[in-house]
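Q: please find the sequence and the predicted model below.
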Amino acid sequence: MKNHSFSVKQDIEFGVGIVEKLGEYIQRLHGTRVLLVSDPGLVKAGITGRVEKIIGAAGYPCVTFTDVEPDPGCWVVEKVVKIIVEEKVDCVVAVGGGSSMDTAKSAALVGYSGKRLQDFWGYYLPVEHDPIPVIAIPTTAGTGSEVTRNTVITDENKYKMVILNDKMLPQVALLDPELITTLPAGVAASTGMDALIHAVECYMSDLATPFSDSVAEKAMELIGPALPRFVANRADIDAASDMIMGSTLAGITLSLCLPNQAHALSHPLTGFYHVPHGLANAMLFPTTMEFNALADRGKYKKVYNLLRREHAYTENFETEMLIDYLVKLNEKLGLPKNLSEMGIGEEHLEEMIVDAQKTKIWEHCPRLTTPEDMRRLYLKTMYRGTPKEKEIK
């Protein structure tokens, strides 16, 4: 067993209606002026207003920012930082999916430092100041950002900036399954696949440890059976509970490991085509898992059986069984068959290959991946299930 270390420095509470305890946590963090970061969809769903009332009833002044964009840019973070400074905010509450939480975490990191977000871009750069405390309340079961030490923000050149730092971790995560029951089916499907892919890719990472493996296995065990049920009926509170807990566990593995090729290749798809992060991952995942089969190390069989927990355990396993399962899972969830169905072609292929190479993810993938491999992975994902797929060498 190789040397490794881990820590989980965070308060995590799970339960139906747990969001009502928000005021207690603001008090514990010695907050006096609160910034609530959310998005227009949650305003429409009434969730933002509900959280505002909870904060107000607890006696805290609150200013609300709801202009978070999908896959937010650094310019959005700059707007939030300006509010923090002008309103003298000392506690940030993030309500939403990955976009809201990453925006809030990024703005809280910059805080009163006088710096720009770009100054912190990278992996574990020194941060000499203490960020503003963050309470994260997820309303999707997908990104796991409520328990991760990183954010992903788009820069002016459409590149996805990754900041990985222990000081990015929210102090509190409140997991309320009721808050994800209003998700549209398509969002539930793509974000749910994102959570599943976090667990599987971290399980396959060469940074995986016995601790991260145990967390990833439990995440897969929860998400695998629950995801189709949850997409079919978001009001199923048991399925919602398994999804939000599974997503958070998968997020914890992201703080311990790094994901694989699907994530590295998905970032340019979001940057160039504005494909939602979870959907981009879901499209790439069967292709990258097929590519990594040579470096299986016996884990594919475990993944297959964990995801199909409601079925009898399979001893006679072949790699194709897992790949076929993932392709059919996307189909069952109503996701596109391939990228070409989404109108994505080869016009930005070379730029995406260059862009994808900028991440450190490649250093820890199960299988060495060359730029030519990346080209094939993109092309196979574009044309999966069509005659053109067979032409890709």
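A: Yep, that arrived.

Q: going forward, measure contacts between C-alpha atoms and count neighbours the same way
A: Will do.

Q: skipping adjacent residues, who's closest to Thr359 in space?
A: Leaving out its chain neighbours, the residue that sits closest to Thr359 by C-alpha to C-alpha, 6 or more residues apart in numbering is Ala264, at 6.7 Å.

Q: what residues are up against the one you found?
A: Ala356, Gln357, Thr359, Ile361, Trp362 (C-alpha atoms under 8 Å, 6 or more residues apart in numbering).

Q: what residues of the helix or strand hosting it count as buried?
A: Ala264 is part of helix 261-273, with elements assigned from DSSP states H and E. By neighbour count, with 16 or more other C-alpha atoms under 10 Å as the criterion, the buried positions of helix 261-273 are Gln261, Ala262, His263, Ala264, Leu265, Ser266, His267, Pro268, Leu269, Thr270, Gly271, Phe272.

Q: distance of the nearest residue to the last one once chain neighbours are set aside relative to Pro371?
A: Just to be clear, that refers to Phe272. Distance criterion C-alpha to C-alpha, 6+ apart; nearest residue to Phe272, sequence neighbours excluded, is Lys158 at 6.9 Å. Lys158 sits 20 Å away from Pro371, going by C-alpha to C-alpha, to the nearest Å.

Q: more neighbours: the two, which one.
A: Lys158 (17 against 13; other C-alpha atoms under 10 Å).

Q: what's the neighbour count on His311?
A: Neighbours around His311, by other C-alpha under 10 Å: 10.

Q: excluding covalently adjacent residues, which one is nearest to it?
A: Spatial nearest neighbour of His311, excluding adjacent residues (C-alpha to C-alpha, 6+ apart): Asn305 at 8.0 Å.

Q: take this one as well and set it beside the first:
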Amino acid sequence: MSFQMYVPTKILFGEGQLENLHTQQLPGKKALVVISNGKSTKENGSLAATEEQLKKAGVETVLFDKIMANPLKSTVMEGAACAKENGCDFIVALGGGSVMDASKAIAAMATNDGDLWDYISGGTGKGSPLVNELLSIIAITTTAGTGSEVDQWGVISNEETNEKIGFGGYDSLFPKIAVVDPALMKSVPPKFTAYQGFDALFHSVECYISAAANLMGDMYALTAIENIGAYLPRAVQSGEDLEAREHVAFANTLSGVVMTVSACTSEHSMEHAMSAYHHELPHGAGLIMISKAYFTYFIEKHACDERFVRMAQALGKKDTKDPMDFIAALSELQEQCGVDGLKMSDYGIQPEEFMTLAQNARATMGGLFACDRAPLSDEDCAAIFKKAYC
């Protein structure tokens, strides 16, 4: 039952909340505004609206618009150099999980010497502690997927070593303010709405079946699962459905909080290995691909039958007593969202990679395997990849 909880981020939640940013106490006078290398924030007006809010607050801005779907170490270092050169004293992350994750690493490297991998724990990282105070972060999320707006972690890829590893854990990496405005999410295409929604779902599912689960985390996780099950299909069907967008955004933020109270399991390690080698693979899509085979493994091991039953109930199978009904509910949700046909082979993943991916998952993010309620060997991971493959 015991837990530790510290989530210091001030959350502005709901439609129109971006308009209140200028009224908040901001942590500096010159912001590096970090966005993706795509066109969406520029074309849908969210960048202009954010810059206007910062201008109203008397804040100067410098734009860094180079973050890709799986943010790279090299891009982080470029962003940190941009912040230093322009004398920026805080970061505004405007975008989805990749932008917020990269912004946390930029905030660290803008004030600390060396290379990001000097401070990465895992894989080839040197695991050195950060020495200097980090830049503060404001997170304005334009997607509902990672919960990165309320936690102190980010995931960065090293293209030189094929590693994708979590970075963070420092209290100063919690965003000072998170703006969760579903109106900013209306332009997200259906398939990415689905990918992001399932990422949020699996954060809560993993934390609920994790060995680190506790009463506080369970409360957040089950509420998130219920909201995603009820509203994600609607959000995928119509991006203009603000009620659905708001409930999925709520679930996503809860899923971010639950990761600070509990911990994800090895499913995330396994997908990070997939997208470390195949950068074009969206994280949520990779999780969807392996999810049914992955969770079936733990059900067959009877790792926590009652928890799978409870999650099946949260996804709509109210009277079930069968843990496998969670897999049935998960399959139905994937069908409703049009993502049941995803194939690893479409992203270039080949069967001969399965053991390499399994070993990479443990080498880079092995800590999450400790949260599994049943042991998962490299051979077991490879078998899950094989079962999920098509």
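A: Thanks, I have the structure now. If you're wondering where the values come from, they're calculated on a predicted model, not measured in any experiment.

Q: and the residue positioned nearest the centre of the first structure, what does it touch?
A: Compute the mean C-alpha point of the first structure, and by C-alpha atoms, centre = their mean the closest residue is Thr143, 2.1 Å away. Thr143 of the first structure is in contact with Gly97, Gly98, Thr191, Asp194, Ala195, Ser247, Gly251, Gly278, counting by C-alpha under 8 Å, 6+ apart.

Q: was I right to think the residue nearest to Phe272 of the first structure contacts His274?
A: No: when contacts are counted by C-alpha atoms under 8 Å, Lys158 of the first structure is not listed as touching His274 (9.7 Å).

Q: I'd like the distance between the counterpart of the residue nearest to the centre of the first structure in the second structure and Met5 of the second structure.
A: Matched by TM-score structural alignment, Thr143 of the first structure corresponds to Thr146 in the second structure. As for Thr146 of the second structure, its distance to Met5 of the second structure is 19 Å (criterion: C-alpha to C-alpha).

Q: now swap in Val261 of the second structure and tell me
A: Separation of Val261 of the second structure from Met5 of the second structure (C-alpha to C-alpha) stands at 6 Å.

Q: comparing the two, which residue is more hemmed in?
A: Val261 (21 against 12).

Q: what's that one aligned with over in the first structure?
A: In the first structure, Val261 of the second structure lands on Leu256 (TM-score structural alignment).

Q: Leu333 of the second structure now?
A: Under TM-score structural alignment, Leu333 of the second structure pairs with Leu329 in the first structure.

Q: in the stretch 101-250 of the first structure, which spans are helices?
A: In the stretch 101-250 of the first structure, the segments counted as helices under DSSP state H, counting those that start in this stretch are 185-204, 210-232, 237-256.

Q: matching residues in the second structure for the second one?
A: Per the alignment by TM-score structural alignment, helix 210-232 of the first structure matches residues 215-237 in the second structure.

Q: quick one: buried residues of the matching stretch?
A: Under the neighbour-count rule (16+ other C-alpha under 10 Å), stretch 215-237 of the second structure has 216-218, 220-237 buried.

Q: average gap between it and the first structure?
A: By mean C-alpha distance after the TM-score superposition for the first structure, the fitted stretch 215-237 of the second structure averages 0.9 Å away from its aligned residues in the first structure.

Q: so how far is that stretch from its chain's centroid?
A: 15 Å (C-alpha atoms, centre = their mean, to the nearest Å).

Q: cool, stretch 150-160 of the first structure as well?
A: 14 Å.

Q: Met374 of the first structure against Ile353, yeah?
A: Yes: using C-alpha under 8 Å, Met374 of the first structure makes contact with Ile353 at a distance of 6.5 Å.

Q: ok so, going back, could you dump the buried residues of helix 261-273 of the first structure into a markdown table and include distance to Asp238 of the first structure?
A: Formatted as a markdown table, the buried residues of helix 261-273 of the first structure follow (distance: C-alpha to C-alpha, whole Å):
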| residue | distance to Asp238 of the first structure |
| --- | --- |
| Gln261 | 32 |
| Ala262 | 29 |
| His263 | 29 |
| Ala264 | 32 |
| Leu265 | 33 |
| Ser266 | 30 |
| His267 | 32 |
| Pro268 | 35 |
| Leu269 | 33 |
| Thr270 | 32 |
| Gly271 | 35 |
| Phe272 | 37 |
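
Q: which of these sits closest to Pro70 of the first structure?
A: When these are compared for distance to Pro70 of the first structure (C-alpha to C-alpha), Thr270 wins out at 9.8 Å.

Q: mind telling me what the closest one corresponds to in the second structure?
A: By TM-score structural alignment, Thr270 of the first structure lines up with Ser275.

Q: give the closest residue to that match in space, chain neighbours not counted.
A: Counting by C-alpha to C-alpha, 6+ apart, the residue nearest Ser275 of the second structure is Leu281, at 5.5 Å.

Q: quick one, what contacts that neighbour?
A: Met274, Ser275, Tyr347.

Q: just those residues now: which is nearest Ser172 of the second structure?
A: With C-alpha to C-alpha as the yardstick, the closest approach to Ser172 of the second structure among those comes from Ser275, at 27.6 Å.
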